[in-house]
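I would like the atomic coordinates for the input below:
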Amino acid sequence: MTSSDFLQRLPKIELHLHIEGTLSPSLRWRLAQKNNIKLAYDSEEALAASYKTMYNHRKKKDGDILDPNGTPIPVFLDMYYGGMECLITESDFYDLAMEYFTKAASMNVRYCEPFFDIQGHTRRGVPVATVMSGLQRAREDAATKLNVKSNWTMCFLRDMSPESAMENYEAALPYRAVFHAIGLDSDEYDRPPSLFEDVFLRARKDGFKITSHCDVGQKDTHEHIHHVVTSMGGTGADRLDHGLNAAERPELIEAIKSRDLGMTLCPHAYHRRLSTEWVFSNVRKLFDAGIKITVNSDDPAYMHDMWVSENLALAQEHCPFTEKEMLQLQRNAVSICWADDAFKETFRTELAALELS
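Okay, here's the model as predicted:
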């Protein structure tokens, strides 16, 4: 098999994917027309072009970048939250999720645990029930029609208050059959995960899995990683999202290994603003240390259409990983995912068959 043939045949699990970050320009345009949402673009083509020209820096850290007229140029989070404005009805959330699940099926993704940002919708007046019903219907249809199984992870926005996180958590509890885990994402600048300890303690008591983003190159990221690994929810999170800077501190590597904690890495999300050598040498370092890292896509619609297959190809090329090691990445994923045992056994059997082929 060629490398591309191998990657296509490789059965995949994706554990770090923001469903709102999969909103394609074409779907965003269609939903805007349907819901009478005025966009800052006069055509679908202009909207699509805007996805390619946004800046990748962090606004709070580096300040605004201005165009020749003195107008701030959108950065990633501007585009990400701007796209949400078009999501209004239950069918909008269904269409958003099914567009991703269809893409996932084409990449041989068999199971995924997408994030969704409940506050990004409730603060716009969208009812919790609308979000949950659309996502759940898509989850059911993807499993039966596309053979893509999934579980949803509900994230809180760390640039909103801990009180808002708790309020939205309690509002979502009647729909706990829809989601299986709680996460923390959005702008991490001066927003340590410890601020949200009450809601994570509550979620753990209520039986949910817990996880948290620790953004790469962010202020105080090593302290954030240490809290997530050792203390979040009382005893440490069940998984670590991003956290690549752990490779810089031997004590963090040891703490992650001692808890056999999995990590969800998104190589292109870092590579689009950091050097090839730094990103992939640290991915490789964590892998060689025996940590159960996985490769995922993050927000592919807003990150140059780099989906999980493209992220795996980057890792294979630049780490570099052999085919045997690429199989190990998927074994890591099945080990740390929160799917049922029957799926895990089937998936491991499929990986073994590919290895022997």
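
contacts and neighbour counts: CA atoms only from here.
OK.

which residues are in contact with stretch 172-187?
Residues from elsewhere that reach stretch 172-187 (CA atoms under 8 Å, 6 or more residues apart in numbering): 77, 115, 128-129, 132, 135-136, 151-159, 193, 200, 203, 208-213.

another sequence for comparison is provided below:
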Amino acid sequence: MEFAMPLKERLSLRQELINSDDKFVLDLPKVELHVHIEGTLTPELRWKLAKRNNQTLKLERTGTVYTNLEQLRASYYIMEARPGHQIDNAEESFTFFEAYYGGFEVLVTEEDFYDLAMNYFEHVAGMNVRYCEPFFDPQGHTRRGVAFKTVMDGFRRAQEEAKQRLNSKWIMCFLRDMSPESAMETYDAVMPYRDMVVGIGLDSDENDRPPLMFEEVYKKARNDCFRITAHCDVGNKDAHKHICQVVNDLGETGADRLDHGINAAQDPEIMRRIKERGIGMTLTPWGYLRHEPVDEIFPRIRILFDAGIPIAIGSDDPAYMEDTWILHDWLLVKKMCEFSNDDMAALAKSAIDMCWASDEVRDEMRRELKEVVAKHSI
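Here you go, the predicted structure:
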């Protein structure tokens, strides 16, 4: 956390980006490839669902009960260290996951999952997101007694209703702090939903949980023709090792995409291999501001971009990251990486090329991108 941007500065920067009123970035057709649907659970929606389900919202570790919406909103901004601890990277992860998984408790019924997905779809459609592939964490729900079918039926209904404004497919993630056996059970459960789920991913706490712990289920996914990806979190102690496993070995072939993984910019050989395999990287720069030095984050993104590695910019967990959504992340990289409009158009094209949509959907987005660039070139 040392040298990471403090909360007050992040909030000031967020407002500065909004005030920039960058019409070009707003108009660009966007593809979001790195967002956790459970990470879009806003305080307002969480409060609504808790009331509907007759739940009391509280922080289990401290016993704090949230008696009004304002208290709950404030909790999203204040992720404090445990007593006697400094808030280093490990502590920041602890407090983030505590907040993130704490939000799962209000997701109980099909209607709850519908509302969660629909809230996200409506929000980002207003930012010109044309296609998205949200991650979801079914183990975080089934271990609470929620049926897999309940989750998927809610998501399906939202997906169908939203498709007039944007298209979507889903990426099912395994929680790496649960067992490979649990991952295999979860994989079997998703098979009836092949029409919805296009890819398999891996997320949650990465410490001492390398990607190849889950190799058997990834091999099965590869053989069943799912696309595969995995998180390699920024600043992890085994970052380069984990990136190499994802790029070279996962599913016996190496993954199709790499989520996070900007530590690759420190190693020319890893970058060469990523580029050689044509692997795209999904980056979420606002999240990195919370625990990495600013003067390391954006030079690394620039190195990857200048090397010709495909990059897609996403929002990760926007509700828990100062309410910063994909538009804010795009504006952030434009400012901090000193990207031109042409560079931003190239990022938009990379995201379209990297996504796992149908050729028809991708071609339509490419046509729209050309039209937007032409309009702003006049």
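
among the contacts of stretch 172-187 of the first structure, which lie within helices?
If you go by DSSP state H, the contacts of stretch 172-187 of the first structure have 77, 128-129, 132, 135-136, 200, 203 in helices.

now, of these, which are buried?
For these, a burial check counting by 16 or more other CA atoms under 10 Å picks out 77, 128, 132, 135-136, 200, 203.

which one of those residues is nearest residue 92 of the first structure?
The nearest member of those to residue 92 of the first structure, counting by CA to CA, is residue 135 at 9.5 Å.

where's the counterpart of the closest one in the second structure relative to residue 194 of the second structure, distance?
Matched to the second structure by TM-score structural alignment, residue 135 of the first structure sits across from residue 155. Using CA to CA, to the nearest Å, residue 155 of the second structure is found at 13 Å from residue 194 of the second structure.

just residue 86 of the second structure next, same as before
Counting by CA to CA - residue 86 of the second structure and residue 194 of the second structure are separated by 44 Å.

and what of residue 110 of the second structure?
19 Å.

again with residue 41 of the second structure
In this view, residue 41 of the second structure and residue 194 of the second structure are 25 Å apart by CA to CA.

between these two, who's got more neighbours?
The residue with more neighbours, out of residue 41 of the second structure and residue 194, is residue 41; 25 against 12, by other CA atoms under 10 Å.

where does residue 61 of the first structure land in three-state SS?
helix (DSSP: H, G, I helix; E, B strand; the rest coil).

tell me how many other residues crowd it.
Here the number of neighbours of residue 61 of the first structure (other CA under 10 Å) works out to 10.

again with residue 283 of the second structure
Residue 283 of the second structure - counted by other CA under 10 Å - has 25 other residues nearby.

what does residue 12 of the first structure give?
The number of residues packed around residue 12 of the first structure, counting by other CA under 10 Å, is 29.

swap in residue 258 of the first structure?
Look at residue 258 of the first structure: counted by other CA under 10 Å, it has 11 neighbours.

residue contacts, it?
Residue 258 of the first structure sits next to no residue when contact means CA under 8 Å, 6+ apart.

now do the SS call for the counterpart of it in the second structure.
For residue 258 of the first structure, the aligned position in the second structure is residue 276, judged by TM-score structural alignment. Of the three states, residue 276 of the second structure takes helix under three-state DSSP.

ranges for the strands of the stretch 51-200 of the second structure?
Along the stretch 51-200 of the second structure, counting by DSSP state E, counting those that start in this stretch, strands occupy 58-59, 64-65, 129-132, 135-136, 167-168, 170-175, 197-203.

the third one vs the first structure, average offset?
Mean deviation of strand 129-132 of the second structure relative to the first structure after superposition (mean CA distance after the TM-score superposition for the first structure): 0.4 Å.

ok, now the fifth one?
By mean CA distance after the TM-score superposition for the first structure, the fitted strand 167-168 of the second structure averages 0.5 Å away from its aligned residues in the first structure.

what does that strand correspond to over in the first structure?
Taking TM-score structural alignment, strand 167-168 of the second structure hits residues 149-150 over in the first structure.

for whatever residue of the first structure lines up with residue 33 of the second structure, which non-adjacent residue is closest in space?
In the first structure, residue 33 of the second structure lines up with residue 15, judged by TM-score structural alignment. Once flanking residues are discounted, residue 15 of the first structure sits nearest to residue 113: 5.0 Å by CA to CA, 6 or more residues apart in numbering.

ok, so of the buried ones among the ones in helices among the contacts of stretch 172-187 of the first structure, who is nearest residue 231 of the first structure?
For these, the nearest to residue 231 of the first structure is residue 200 (10.4 Å; CA to CA).

isn't the closest one up against residue 210?
Yes. Using CA atoms under 8 Å, residue 200 of the first structure is in contact with residue 210, at 7.0 Å.

joint contacts of these two?
The contact sets of residue 200 of the first structure and residue 210 overlap at 182, 233 (CA under 8 Å, 6+ apart).

pull out the buried positions in the lengthiest helix in the second structure.
Looking across the second structure with DSSP H, the single longest helix is helix 359-377. Residues 361-362, 365-366, 368-369, 372-373 are the ones in helix 359-377 of the second structure that count as buried (16+ other CA under 10 Å).
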